[in-house]
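**Student:** no FASTA, just this:
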């Protein structure tokens, strides 16, 4: 157990909650990309079986390993052929944007469900029993992770969705210039994820923003349902 605690990024007793929350978040995120790409006329993802909510087809082995030991990973990117779109630039922006948007909506939905269950007494105040504590913990993890994933994926760095949005929003000449830097993207991405120095200026501010956002939205929904958080 001590070895696992040292190896894993998340506390061992909390790991199941993080895994369930991330499985849902990653699956819905990638499904959203695949679904809208198919709707806009590109069948690439559908032909590969990606227009599905089956988590198994969306997960990447290396992404899962890094998730467990480094705290952050990724799912398998959805292959998209923008040339199949009737309006490649506009539809590519939408297809890229629906991924982070899906995480935002999951976070909001999670907060709303939590608030309703909390105010109706189905979820008692935190600390009553171990089961109640587990439910509180899961909802807080689920909401926070989805808000964080929404913000993180909007960073304009390949291979993140924010970069795809920027790439297609810029004039073609400027888009071609930034594409030259894509060869360095994986190195930069790994530096941001793995090195504390870079995390302090990227991951940490995004995490803090996601935490503040999740707290405010939770408080807002609980007030709307007639109460307040203890």
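**Tutor:** All right, it came through fine. Since the model is a prediction, treat every value here as computed from it, not as a measurement. Numbering: from 1, shown residues only.
**Student:** alpha carbons only for contacts and neighbour counts from here, please
**Tutor:** Will do.
**Student:** The residue nearest to the spatial centre of the chain in helix, strand or coil?
**Tutor:** Central residue of the chain (C-alpha atoms, centre = their mean): residue 149, 3.0 Å from the mean position. Secondary structure, DSSP: H, G, I helix; E, B strand; the rest coil: residue 149 is helix.
**Student:** roughly how far apart are it and residue 199?
**Tutor:** The spacing between residue 149 and residue 199, counted by C-alpha to C-alpha, to the nearest Å, is 15 Å.
**Student:** For residue 20, see how far away residue 10 is.
**Tutor:** Separation of residue 10 from residue 20 (C-alpha to C-alpha): 13 Å.
**Student:** more neighbours, those two?
**Tutor:** residue 10 (20 against 13; other C-alpha atoms under 10 Å).
**Student:** any idea how far the more buried one is from residue 141?
**Tutor:** 12 Å.
**Student:** shared neighbours of the two, which are they?
**Tutor:** The contact sets of residue 10 and residue 141 overlap at residue 18 (C-alpha atoms under 8 Å, 6 or more residues apart in numbering).
**Student:** pull the longest helix from this structure.
**Tutor:** In the chain, taking DSSP state H as the definition, the longest helix is helix 88-119.
**Student:** try this one side by side with the last:
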């Protein structure tokens, strides 16, 4: 198979898992914010599973495509963050934590969903067996992208979810100091990603979680 054909095949397998991983992640943030008193995301039409509403040209399309093209061991992507007015939450400091953690929790649930897809792909009866391999490949892709998003987003650097959790839980002085990192957070993370530092630090945890779900899916 040519490199171009292999790239197109890989892209086709990963497209749906990546789009839904980042879309459901953002919807989870907006839904919890709405339930905790801030309707901003709901009023702006962001509480939808339509990926078009959430696509970021660089984070959703270009960045994952570049990483796939260069065979990166650490595929990553992100959507446009849902708008949240933290001042409108019922209890801003506590609810900020709940809104932030909702995204990784959604990815955890999706990892279990794709594990089920993987398992079903290996247990289809004869007449349906021809779709088993695509289901298994997509299940593996879904597990990997959601595990990556769980681990990546829990890094305690704003504006990632782990950073917002830390800002919400730390004492006031430390919380303010950490929040000042937010304008530079993505620059720091992109540098860490492309220099390989991120993989060297988070790779073992990713492999542990990924293998856990793959083992269940292979039963």
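**Tutor:** Noted; the coordinates are in hand. Since the model is a prediction, treat every value here as computed from it, not as a measurement.
**Student:** Residue 104 of the first structure -> the second structure?
**Tutor:** Taking TM-score structural alignment, the alignment pairs residue 104 of the first structure with residue 108 from the second structure.
**Student:** Report the angle between the longest helix along the second structure and helix 92-121.
**Tutor:** Identified as the longest helix of the second structure according to DSSP H is helix 3-35. Relative orientation of helix 3-35 of the second structure versus helix 92-121 (axes from the mean of the first three to the mean of the last three C-alpha atoms, to 10 degrees): 140 degrees.
**Student:** what comes up buried for the helix or strand containing residue 204 of the first structure?
**Tutor:** Taking DSSP states H and E as the criterion, residue 204 of the first structure maps to helix 203-224. Residues of helix 203-224 of the first structure classed as buried by neighbour count (16 or more other C-alpha atoms under 10 Å): 203, 206-207, 209-211, 213-214, 217-222.
**Student:** pretty sure residue 84 of the second structure contacts residue 30?
**Tutor:** Yes - Residue 84 of the second structure lies in contact with residue 30 (C-alpha atoms under 8 Å); the separation is 7.0 Å.
**Student:** Spit out the residues that contact those two alike.
**Tutor:** 40-41.
**Student:** Of those two, give the one with the bigger neighbour count.
**Tutor:** residue 30 (29 against 19).
**Student:** and that one, what pairs with it in the first structure?
**Tutor:** Aligned partner of residue 30 of the second structure by TM-score structural alignment: residue 34.
**Student:** OK, contacts around that match?
**Tutor:** By C-alpha under 8 Å, 6+ apart, the neighbours of residue 34 of the first structure are 45-46, 50-51, 78, 80.
**Student:** returning to what we had before: now tabulate the buried residues of helix 203-224 of the first structure in CSV and tack on distance to residue 183 of the first structure.
**Tutor:** CSV is the format used below for the buried residues of helix 203-224 of the first structure (distance: C-alpha to C-alpha, whole Å):
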residue, distance to residue 183 of the first structure
203, 22
206, 25
207, 27
209, 29
210, 29
211, 32
213, 34
214, 35
217, 38
218, 40
219, 43
220, 43
221, 44
222, 46
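**Student:** list the buried ones in stretch 52-67 of the second structure?
**Tutor:** So stretch 52-67 of the second structure, judged by 16+ other C-alpha under 10 Å, has buried residues 53-56, 59-61, 63-65, 67.
**Student:** hang on, I meant stretch 188-202 of the first structure
**Tutor:** 192-193, 198.
**Student:** same question, stretch 174-189 of the second structure
**Tutor:** So stretch 174-189 of the second structure, judged by 16+ other C-alpha under 10 Å, has buried residues 175, 178-179, 182, 185, 189.
**Student:** can you list contacts of that stretch?
**Tutor:** With C-alpha under 8 Å, 6+ apart, stretch 174-189 of the second structure has contacts from 157-160, 163, 166-169, 198.
**Student:** hmm, which of the residues you listed are the buried ones?
**Tutor:** 157-160, 163, 166-168, 198.
**Student:** From the residues you listed, which land in helices?
**Tutor:** Cross-referencing these against helices under DSSP H gives 163, 166-168, 198.
**Student:** Reformat the buried residues of stretch 188-202 of the first structure as a markdown table; add distance to residue 91 of the first structure.
**Tutor:** Converted to a markdown table, those look like this (distance: C-alpha to C-alpha, whole Å):
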| residue | distance to residue 91 of the first structure |
| --- | --- |
| 192 | 29 |
| 193 | 29 |
| 198 | 33 |
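**Student:** which one among these gets closest to residue 135 of the first structure?
**Tutor:** Closest approach to residue 135 of the first structure among these (C-alpha to C-alpha): residue 193, at 28.7 Å.
**Student:** got a list of what the equivalent of residue 58 of the first structure over in the second structure touches?
**Tutor:** Counting by TM-score structural alignment, residue 58 of the first structure lines up with residue 54 in the second structure. Counting by C-alpha under 8 Å, 6+ apart, residue 54 of the second structure makes contact with 23, 26, 46, 79-81.
**Student:** got those residues as a markdown table, with neighbour count and distance to residue 2 of the second structure columns?
**Tutor:** What follows is the contacts of residue 54 of the second structure, written out as a markdown table (neighbours: other C-alpha atoms under 10 Å; distance: C-alpha to C-alpha, whole Å):
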| residue | neighbour count | distance to residue 2 of the second structure |
| --- | --- | --- |
| 23 | 28 | 31 |
| 26 | 28 | 36 |
| 46 | 22 | 39 |
| 79 | 24 | 31 |
| 80 | 17 | 34 |
| 81 | 19 | 37 |
